[in-house]
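Colleague: Dropping a prediction and its sequence here:
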Amino acid sequence: MTDQDLAMMGEARVRKTTWQGKTAIHKAPVHPTEAYFYQEILCQPGASGISAPDVFAVSPSEGMWIEYIPHAVHPSETGQPDFMQALAEIHEADLNLDRDRLFPYRWTTQDTERAIDRFEPDQQRLIDRWLPDFFDRQSSVFEPVCPVSGDTNAFNWGRRENGDLVLFDWERFGMGSPAMDLAPMIPGLPDIELVDRYCSAYLDVRHTAGFHSESIRSQVLTTMAWLVIEVVNILHDRGNPEVGRYMEWFNRRFGGWLKGQSVWLL
């Protein structure tokens, strides 16, 4: 992290600053769900195991100040046991939740059509052919099984000076399948072997949770397909300056990935 704007694709401005003599991160504006998480969820006894930054202050008009986490993590680290344990702490947390204040996950036909229109014609044909296999399974992903962060990509993790793992950026906090937190942690659009390694690592931690590898795998693949649709629309809707670079990568990978992974869906 630097003093420069730390935001990746979000709408908020994120910068390093100080709060009452402590190094802090200031984020503004604050999404209502993230404010709810820091102000009313983290203080619940059932949230004691969740690895989130300390919050110093939250103001509806001025934003929020939270603990500065000094050390970034590399995407290759996210399959390690401490990451899986951190996910399990979220998913097993016994929380009193106001469903109306959680992030509203959705995957609509309109969202899909808008995203597909932004691909090259040859990719559009592949996506039109194979994406419905994933779209039709979205209920298994959005079913409110447990609390989820909803945004666990590697850039949202860090380590304190003592090595403790911390997850920040909670504006997509909600309820869903554990796959919604597993999928963003897996780098790129991976082959099935890497997906299986992450699923196995997670189930090693939550082996009594009643899940099995095939269903988690299918839900992770479905989540990945949905996330591409989300990201493509966000990049264009917010005029991200890197949209061309991202779309070049998606055009090379997404359609073929959908075709290759569809066989593993349940």
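Modeller: Perfect, I can see it now.

Colleague: can we go C-alpha only for contacts and neighbour counts from here?
Modeller: OK.

Colleague: list the contacts for V55?
Modeller: Contacts for V55 (CA atoms under 8 Å, 6 or more residues apart in numbering) come out as Y38, M64, W65, I66, E67.

Colleague: how about a cut-off of 10 Å?
Modeller: Contact analysis of V55 by CA atoms under 10 Å, 6 or more residues apart in numbering lists A24, I25, A35, Y38, Q39, L42, M64, W65, I66, E67, Y68.

Colleague: For W226, state which of those residues is nearest.
Modeller: A35 (25.2 Å; CA to CA).

Colleague: hang on, the closest one packs against I66?
Modeller: No - applying CA atoms under 10 Å, one finds A35 not in contact with I66, separated by 11.2 Å.

Colleague: Which neighbours do the two have in common?
Modeller: V55, A57, V58.

Colleague: Let's see which of these end up in strands.
Modeller: V55, A57, V58 (DSSP state E).

Colleague: how about the nearest residue to the last one, chain neighbours excluded?
Modeller: What that stands for is V58. Closest residue to V58 apart from its sequence neighbours, by CA to CA, 6 or more residues apart in numbering: M64 at 4.2 Å.

Colleague: Correct me if wrong, but that neighbour is in a strand.
Modeller: Yes - assignment of M64 by DSSP: H, G, I helix; E, B strand; the rest coil places it within a strand.

Colleague: Look at it and say how many residues are nearby.
Modeller: Per other CA atoms under 10 Å, the neighbour tally for M64 reads 22.

Colleague: ok, now which ones touch it?
Modeller: Contacts of M64 by CA under 10 Å, 6+ apart are 14, 24-30, 34-35, 38, 55-58.

Colleague: got it, and T17?
Modeller: D3, T23, A24, I25, H26, W65, I66, Y68.

Colleague: quick one: which of those residues sit in strands?
Modeller: T23, A24, I25, H26, W65, I66.

Colleague: rewinding a little: ok, of the contacts of V55, which one's closest to D136?
Modeller: Looking across these and measuring by CA to CA, the closest to D136 is A35, at 32.6 Å.

Colleague: That closest one: what secondary structure?
Modeller: Of the three states, A35 takes helix under three-state DSSP.

Colleague: And here is the other one:
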Amino acid sequence: MKSQELSRMGSALVSLEEYEGVQCIKKQNVSPVEMGFYQFAAEQLVGVNTPKLFKIDGSNLFIEYIPNKITLDELNNNIGTLEQLALIHKSHYRPSFTVKEHSWSLDATELALETLKFPKVVQDFILSIQSRSAELFKHSGLISGDSNDGNWGTRNNGELVLFDWERFGFGSPAIDLAPLVQGLGDSQDYQSIAEKYVSFNSKFSSKLLEKHLVIAKTWILIEVTNILTSRNKLDASIYMNWYRANVPTWIESVGKIL
């Protein structure tokens, strides 16, 4: 069966294949983090829907194909989204395999800023956030690490499934909440999602999560910039131009949260 290339921003090669007469996803050159997740962690995260593992062949995974895409609006209107994320964050499971170590370095920031060429006031704002970003990664709770809407889908029975686990690790829940906010968002968006989330996980205050959301959103734009440019993605210029047009106004609206 001829495979259909499905990979987006990730490094693994993803294709739609057939396994024992059933459509499945084949992920080639899978990272040790994601391999470990499907082998050991997935079954430990009770209440979190993940694709079924069919087969492991070297560094290749054959996993369940989740057929139905979901929009960001649909994701935010689905009670299962925050519920499942909170179950990950509250889980007492501790992986025995190496997970993704999330961090935000000054070198990565400077590299992205060279590409983005923001005005100095914007650069200074981003650098100041980077200098305090360690608080985002010191938390001992598990995170998916990549909860953007392109990594969710539904089974034909309506079950919501999260299916990309290359960035599974530890950190603030805000790392998983930030991709659920449309674009860069604003203070009202952060307040809304933080208040909804704490009803599923009362360990964090909504005010702390709002602050972490500002840090996480800023970190994401640095990460996305460096990933797109280093991998020569065709749509890199679209992202860069959008950031240049919108980030200066955004920092004015969210700076007060910090």
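Modeller: Structure's in. What do you need? No experiment lies behind these values; they were computed from the predicted model shown.

Colleague: ok, the shared contacts of A35 and I66 of structure 1 vs L258 of structure 1, which is closest?
Modeller: So of the shared contacts of A35 and I66 of structure 1, ranked by how close each gets to L258 of structure 1 (CA to CA), first place is V55, at 39.9 Å.

Colleague: which secondary structure elements does the lengthiest helix in structure 1 contact?
Modeller: Longest helix in structure 1, counting residues (DSSP state H): helix 213-237. In terms of contacts (3 or more CA pairs under 10 Å, 6 or more residues apart in numbering; DSSP states H and E), helix 213-237 of structure 1 is packed against helix 109-116, helix 121-135, helix 138-142, helix 179-182, helix 192-205, helix 243-261.

Colleague: what's the matching range in structure 2 for it?
Modeller: Counting by TM-score structural alignment, helix 213-237 of structure 1 falls onto residues 206-230 of structure 2.

Colleague: still on that earlier bit, is it possible to get a markdown table of the helices and strands packed on helix 213-237 of structure 1 that adds distance to L235 of structure 1 and mean neighbour count?
Modeller: Output for these, formatted as a markdown table (distance: least, CA to CA, whole Å; neighbours: other CA atoms under 10 Å):
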| stretch | distance to L235 of structure 1 | mean neighbour count |
| --- | --- | --- |
| helix 109-116 | 10 | 15 |
| helix 121-135 | 18 | 16 |
| helix 138-142 | 22 | 19 |
| helix 179-182 | 20 | 26 |
| helix 192-205 | 25 | 18 |
| helix 243-261 | 6 | 16 |
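
Colleague: Can you say which of the ones you listed is nearest to N153 of structure 1?
Modeller: Short answer: helix 179-182, nearest of these by CA to CA, at 8.4 Å.

Colleague: quick revisit: out of the contacts of M64 of structure 1, who has the most neighbours?
Modeller: H26 (25 neighbours).

Colleague: what's the distance between the nearest residue to it once chain neighbours are set aside and P132 of structure 1?
Modeller: Excluding the flanking residues, the one nearest H26 of structure 1 by CA to CA, 6+ apart is W65, at 4.6 Å. Plainly put, W65 of structure 1 is 42 Å away from P132 of structure 1 if you go by CA to CA, to the nearest Å.

Colleague: what do you get for V55 of structure 1?
Modeller: 41 Å.

Colleague: Could I get the contacting residues of whichever residue in structure 2 pairs up with F103 of structure 1?
Modeller: If you follow F103 of structure 1 across to structure 2 using TM-score structural alignment, you land on K100. Applying CA under 10 Å, 6+ apart to K100 of structure 2 gives the contacts 31-34, 143-145, 165-170.

Colleague: I figured the residue nearest to H26 of structure 1 was touching Q39, is that so?
Modeller: No - between W65 of structure 1 and Q39 there is no contact under CA under 10 Å: 11.8 Å.

Colleague: Any chance you could list residues touching both of these two?
Modeller: With CA under 10 Å, 6+ apart, W65 of structure 1 and Q39 have common neighbours V55, A57, V58.

Colleague: Need these in JSON lines (columns: distance to E248 of structure 1).
Modeller: What follows is the shared contacts of W65 and Q39 of structure 1, written out as JSON lines (distance: CA to CA, whole Å):
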{"residue": "V55", "distance to E248 of structure 1": "38"}
{"residue": "A57", "distance to E248 of structure 1": "40"}
{"residue": "V58", "distance to E248 of structure 1": "39"}
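
Colleague: how close does the nearest residue to K69 of structure 2 once chain neighbours are set aside get to V121 of structure 2?
Modeller: Leaving aside its chain neighbours, K69 of structure 2 sits nearest to G153 (4.7 Å; criterion: CA to CA, 6+ apart). Counting by CA to CA, the separation of G153 of structure 2 from V121 of structure 2 is 39 Å.

Colleague: Spell out the secondary structure type for the residue nearest to K69 of structure 2.
Modeller: strand.

Colleague: and it, what pairs with it in structure 1?
Modeller: For G153 of structure 2, the residue aligned by TM-score structural alignment is G158.

Colleague: that older thread, could you dump the helices and strands packed on helix 213-237 of structure 1 to TSV with distance to H91 of structure 1?
Modeller: Converted to TSV, those look like this (distance: least, CA to CA, whole Å):
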stretch	distance to H91 of structure 1
helix 109-116	27
helix 121-135	23
helix 138-142	14
helix 179-182	9
helix 192-205	11
helix 243-261	26
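
Colleague: Looking at the ones you listed, which is nearest to Q80 of structure 1?
Modeller: helix 192-205 (7.5 Å).
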